[in-house]
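[1] Okay, structure incoming, though there's no sequence with it:
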C-alpha cells in the first residue's frame, strides 16, 4: 500500500517506521502547507497527524483528491461535520480516533463500564488528570475529552467538563500537565469520604499509537464513509 504522511513530526516518523516494517511504501511526507500544495504524487491512503489549525485543510486536500484519510490530530473536531459532508460529496473515506492505541481503546471501554456503575452511586465525585509531552499543543488531550464525554453521558451529576480542577458539582474537572518526554497518561478517579476508585492508562512509547494508525489505514482500504475505532475493533 502507498501511504502519504501528512504531518512529519515524531508521530509521522514512528508511523513511517511501522508502515515500512509492514511492507508499505511512503510516497510522501508533508510537513507544511507549501509542501502539501506542491505535492503531485499518488497514494492509496493518507495518514494525518499534524496540528489542530492545519488538520481540516489537510483532510480536505486528501479527500478532494480521492485519497482516504486516517487522522489522529485532536483539537479541531468542530469541523468534523464538514469532513462528513466532504466524504459524501467525493465518495470518500475518513477514519478518526482521538487515540489509536489498542490499549487506550480497551481503556475507553473500561471507563464506560465503570461510569455506568458509578452513575448509580451516591457520595462519589469524579475527576481526571492527563499528562503529555511538552510539544503537545492542545489541552485537554483528545483522549481526555473522549473519556470525559463518555463519563458525562453516564454520570447524571455531570453536565460539562472544564480544563481545570473545580468545586462545581455539575462540572468534570480535567487537570492537564505537560512534562518533557511523556508519551501520555490518563487517570480517572472517583472519590468519596470512604474510599477512592481509580483507573489509569500509561503509554510507554509512541509505537502503540503508530501501529494502530497503520492498521486503521489497512482496514480503511476499499471502504467509503466515516469510521472510528469501534468500527474496526472486534470487541
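    Great, that's in hand. In this text, all values refer to a predicted model and were calculated from it rather than measured experimentally.

[2] rest of the way, CA atoms for contacts and neighbours
    OK.

[3] So residue 5, which state does it fall into?
    Using DSSP: H, G, I helix; E, B strand; the rest coil, the secondary structure recorded for residue 5 is strand.

[4] hang on, it packs against residue 44?
    No - at 11.2 Å, residue 5 and residue 44 do not qualify as touching, with contact defined as C-alpha atoms under 8 Å.

[5] what about the two, which has more around it?
    In this comparison of residue 5 against residue 44, neighbours counted by other C-alpha atoms under 10 Å, the higher total goes to residue 5 at 27 against 19.

[6] Tell me which residues touch that one, please.
    By C-alpha atoms under 8 Å, 6 or more residues apart in numbering, the contact list for residue 5 reads 12, 16, 26-30, 46-49.

[7] Residue 113 sits in which helix or strand?
    If you go by DSSP states H and E, residue 113 is part of helix 102-118.

[8] Report the contact partners of the spatially most central residue of the chain.
    Centroid check for the chain by C-alpha atoms, centre = their mean gives residue 98 as the closest residue, at 1.2 Å. If a contact means C-alpha under 8 Å, 6+ apart, then residue 98 has 72-74, 142-143, 146 as its contacts.

[9] Now list the buried members of these.
    Applying a neighbour-count criterion of 16 or more other C-alpha atoms under 10 Å, the buried members of the contacts of residue 98 are 72-74, 142-143.

[10] putting a second one here so we can go through both:
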C-alpha cells in the first residue's frame, strides 16, 4: 500500500515507522515546510492518506484528498463541529473516510468497556461519575478528543447525565472532565464512579505513540479498497 502522510510531526513519524514495518511505502510527507506539495498530482501516487495535523487544517486536508480520489484516515481532533461536512463530501464523491479520536486498539477496547459500564451504572443512582485525562503539553485541544468520545458514550448510556463540562460540574446532570497537561505523556484517561461506600474506576494509560500509529495503519489498510464512512469499531470487528 502506498501512503501519503498529511502531517509529519511526532505522530506522522511514528506512523511512518509502523507502516514500513508492515511492508507499506510512504510516497508523500506533508509538513509545514512543504505545504505546496499537497496537490492532486502528488497525492495521486497514494492509495490512502493518513491525516494528523490540527483542528484548523483538518477539514481542508480531508476534503481535498477525497476530491482528488484518495480515501482518508484522519486522527486530527478538535473539529467535531465540521465533521458532517467531511462526511457529506465522502458520500458525494464516493470515497472512504474514517475519523477517530483515538486509533489505539487498547483505547477502542476501553471504549467498549466504558459503554457497558455506563449502561450497568444506569440503575445505580448513588454513584456519580467523573473523568480525568492527562496529555503532553504540546496537545492543542482540551479536553482531548478521546475524553470527549468517552463522555459522549457515557451520556448515551447513563440517562441521568445530560452534558459534559471541563472542570467542576454546575449541576447534577453534568459529567466533570478534568484535563491535565504534563511533559512527555502520550495519553491517560480515567473514568471513575464514586459513591459514599466505594469507587469503581477504569483507566487506560498509553506508554508510547506506537499503539496509536498501529491503529492508524490498520485503519488505512481497512479503508483502502472500501467506500463509505467508517469508525475504528468497523476495523476491529471486521
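    Happy to help now that I have it. Keep in mind that this is a model prediction, so the values were computed, not measured.

[11] The helix holding residue 113 of structure 1 aligns to what range in structure 2?
    Aligned using TM-score structural alignment, helix 102-118 of structure 1 spans residues 105-121 in structure 2.

[12] Could you pull out the strands in structure 2 for me?
    Using DSSP state E, the strands of structure 2 run over residues 2-6, 25-30, 48-51, 72-74, 96-99, 128-135, 163-166, 174-181, 188-194, 199-205, 228-230.

[13] got the ones you listed as CSV, with distance to residue 215 of structure 2 columns?
    Output for these, formatted as CSV (distance: least, C-alpha to C-alpha, whole Å):
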stretch, distance to residue 215 of structure 2
strand 2-6, 14
strand 25-30, 16
strand 48-51, 11
strand 72-74, 10
strand 96-99, 12
strand 128-135, 19
strand 163-166, 27
strand 174-181, 24
strand 188-194, 17
strand 199-205, 16
strand 228-230, 14
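
[14] Aligned against structure 1, show me the partner of residue 137 of structure 2.
    Matched across to structure 1, residue 137 of structure 2 falls on residue 134, judged by TM-score structural alignment.

[15] Enumerate every residue touching its match.
    Listed by C-alpha under 8 Å, 6+ apart, the contact partners of residue 134 of structure 1 are 178-182.

[16] Among those residues, list the two that are farthest apart in space.
    Longest distance between any two of the contacts of residue 134 of structure 1 is 9.2 Å, between 178 and 181; criterion C-alpha to C-alpha.

[17] Show me which residues of stretch 37-46 of structure 1 are buried.
    43-46.

[18] Actually, stretch 87-97 of structure 2.
    Across stretch 87-97 of structure 2, burial judged by 16+ other C-alpha under 10 Å covers 87, 89-90, 94-97.

[19] Disregarding flanking residues, what is the spatial nearest neighbour of residue 95 of structure 2?
    residue 227 (5.2 Å; C-alpha to C-alpha, 6 or more residues apart in numbering).

[20] how many neighbours does the alignment partner in structure 1 of that neighbour have?
    In structure 1, the residue paired with residue 227 of structure 2 is residue 224, using TM-score structural alignment. Per other C-alpha under 10 Å, the neighbour tally for residue 224 of structure 1 reads 16.

[21] residues contacting residue 224 of structure 1?
    Contacts were defined as C-alpha under 8 Å, 6+ apart; by that measure residue 224 of structure 1 touches 87, 91-94.

[22] do residue 176 of structure 2 as well
    For residue 176 of structure 2, the residues meeting the contact criterion (C-alpha under 8 Å, 6+ apart) are 129-131, 164-169.

[23] So which of the contacts of residue 134 of structure 1 is surrounded by the most neighbours?
    Tallying neighbours with other C-alpha under 10 Å puts residue 182 at the head of the contacts of residue 134 of structure 1, with 18 neighbours.
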